[in-house]
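Asks: Provided below are the primary sequence and the corresponding predicted coordinates.
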Amino acid sequence: MKKESEIDFKKFKLKNNKMLMLAILAFIFLDEIIKIGGLIIKNNNMGFMTIVIIIAVFIILISIKQINQYQKGVRFTLGKFTGIMEPGWRLIIPIFQSYRKVDMRVRAVDVPDQEAITKDNISVTVNAVIYYKIADAEKAIIEVEDFFFAVSQLAQTTMRNIVGEVNLDELLSNRDEIAEKIKTIVDKATDAWGVKVDSVELKDVTLPEEMKRVIGKQAEAEREKRAVIIKSEGEVVASHNISKAAQVLSQETGSLHLRTLHTLNDLSSDQSNTVVFAMPLEILRAFENVADRK
């Protein structure tokens, strides 16, 4: 613990020494300008003094840099990282310092079509979109040359690898889970670059034409299967209801005769029908009794 604190103190001291040297150089530079200005004033050479003032103002103006609200600046002094520049107007010492702007907003990377082979040896073409942002501007500039290109390439290879680990049915039905796996892997790998992956979405999964026809036939067979099952279930329910109705009619006296008369009435509504039916003897006897009474 003591050694670490000593090392940190040395780094802090070295950094302060460098800043002190820069301050001394700037002070000497300004002092020389003042001396030159004083000599010029003594010699009444106002034209040269005007040129010096213009140069000084120009140096000050080019030293002021603007960092927008959605950006951060990475400052380098004599080639070394010396801090993060927050949004606003910031001062950069010309020649000695430089800086890089980093956009901290969420970016969308369109991963181009990738040909991959699933676990069950079916060739597919997949594309996706990745949403990410810079979480650490220092790492994004120092640790990787071009984080935009690096994230895109990593997403492509990861997507091909993940697709190769699943079957076609899983790829088509579990797209959200596969996208989450890709996000987890890419996010972990890009953490060292200061990149945070927010989400990954699979846009399209394109199949060969033969596979499309096979899947179409499978879907049609599945629909026919469901139709047969539904029809058979309906027949079971209908037969159960008919059996229950027959049981009720057999228990009630005259119910069967009443049902027969209702059926005859329904058939007689259409004059084009020719109906041949068996008349129950009970009904005939009833008609005979009526005739005898008359």
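Replies: Sure, I can see it.
Asks: C-alpha only now, for contacts and for neighbours.
Replies: Will do.
Asks: What residues of stretch 201-211 count as buried?
Replies: 201-202, 205, 207 (16 or more other C-alpha atoms under 10 Å).
Asks: sorry, that was for stretch 107-126
Replies: For stretch 107-126, using 16+ other C-alpha under 10 Å, the buried residues are 109, 111, 113, 115-119, 123-126.
Asks: Below is an additional structure, to be compared with the one above:
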Amino acid sequence: MSRPKIPLRAIVVGLLIFGAAILLFSFTGQFFYFFERVNEDEVAVQFESGRITDIVGPGVYNDVGLFVDLKRVSSRAVAFEITDAELITKDKQRIGLVVTGDVFRPTLSQKDTIQELWAEYNQLYTDDDAVRTRISLRAQQAMKVCVGDRNFDDAVIGTARDELRNCIDDELNELAANFGLRVDNVVVPEVLLSPDVQAGLDEIVRKRLQTEQANQDLLRVKAEAEAEQERQQGEIRIAQSRIQEEAR
């Protein structure tokens, strides 16, 4: 028993109806949205006819109008890591740094910033890769500035690394503020040195340790000498007291 054949005309009509339904839904979808949820870690920008009408916090939103839309801006941290092995210090030494940190977008309390900068930097507010790339480039610029202002010793030895980190943090936040962004948790977890530079650093540290040890030895000898002098003076005073007692 042969299966009934579907007329070609019916197939074409069905496809046309299906395509028209998709086009109609796509077109009418520009005039409304319903039950759009904004999570706790987001803010949302509401649009009508291409213009921002409001910036709202967590909740569920509906709207009907001419070309309405809602775009979310995440408040979550966007982590970045940047490595630059070709940094030159003030005294012409070459070092490398690894810098990590977190980028934060404007929050609901900064809605004026979002509205002011949206036209220029909306991609940074909606695309994690875009904001990570932009901040990584600015971090590299901050690294060059801060390392270039310091001698080698002032960049990598002891507490100098904390001062370098603070400089990069301040410089990077100043640059990020131009985009309405904030950078926190900046860390310099690693300093990259060539074998020759590492050998020079080891020699500097060795000499400093020797100097500190020599100073400690000098202080110890001085303290021992003062203690011996006090002991001898005490014995002299005791002897003088005995002589005075015998004379009486």
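Replies: Arrived safely, thanks for sending. Keep in mind that what you see is a predicted model, and the values were worked out from it rather than measured.
Asks: could the buried residues of stretch 201-211 of the first structure be laid out in JSON lines, adding distance to A286 of the first structure and secondary structure?
Replies: Output for those, formatted as JSON lines (distance: C-alpha to C-alpha, whole Å; DSSP: H, G, I helix; E, B strand; the rest coil):
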{"residue": "E201", "distance to A286 of the first structure": "81", "secondary structure": "strand"}
{"residue": "L202", "distance to A286 of the first structure": "80", "secondary structure": "strand"}
{"residue": "V205", "distance to A286 of the first structure": "77", "secondary structure": "strand"}
{"residue": "L207", "distance to A286 of the first structure": "76", "secondary structure": "coil"}
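Asks: Trace A227 of the first structure over to the second structure, please.
Replies: The alignment partner of A227 of the first structure in the second structure, by TM-score structural alignment, is Q216.
Asks: what two of the buried residues of stretch 107-126 of the first structure are the furthest from one another?
Replies: V109 and K119 (26.5 Å; C-alpha to C-alpha).
Asks: which residues does F147 of the first structure contact?
Replies: 140-141, 193 (C-alpha atoms under 8 Å, 6 or more residues apart in numbering).
Asks: which of those also appear as contacts in the second structure?
Replies: For the contacts of F147 of the first structure, no aligned pair is still in contact in the second structure (both residues aligned by TM-score structural alignment, their matches' C-alpha atoms under 8 Å).
Asks: Highest neighbour count among these?
Replies: W193 (25 neighbours; other C-alpha atoms under 10 Å).
Asks: Skipping adjacent residues, who's closest to the alignment partner in the first structure of E42 of the second structure in space?
Replies: Under the alignment (TM-score structural alignment), E42 of the second structure pairs with Q71 in the first structure. Nearest residue to Q71 of the first structure, sequence neighbours excluded (C-alpha to C-alpha, 6 or more residues apart in numbering): D103, at 4.7 Å.
Asks: Please identify which of the contacts of F147 of the first structure is nearest to I41 of the first structure.
Replies: Nearest member of those to I41 of the first structure, counting by C-alpha to C-alpha, is I141, at 47.7 Å.
Asks: So what's the gap between the helix or strand containing S5 of the first structure and the chain middle?
Replies: Here S5 of the first structure is covered by helix 2-42, with elements defined by DSSP states H and E. In terms of C-alpha atoms, centre = their mean, to the nearest Å, the centre of helix 2-42 of the first structure is found 50 Å from the chain centre.
Asks: and the helix or strand just after it with helix 2-42, angle?
Replies: Where DSSP H and E defines the elements, the next helix or strand beyond helix 2-42 of the first structure is helix 46-63. Interaxial angle of helix 46-63 of the first structure relative to helix 2-42 (axes from the mean of the first three to the mean of the last three C-alpha atoms, to 10 degrees): 150 degrees.
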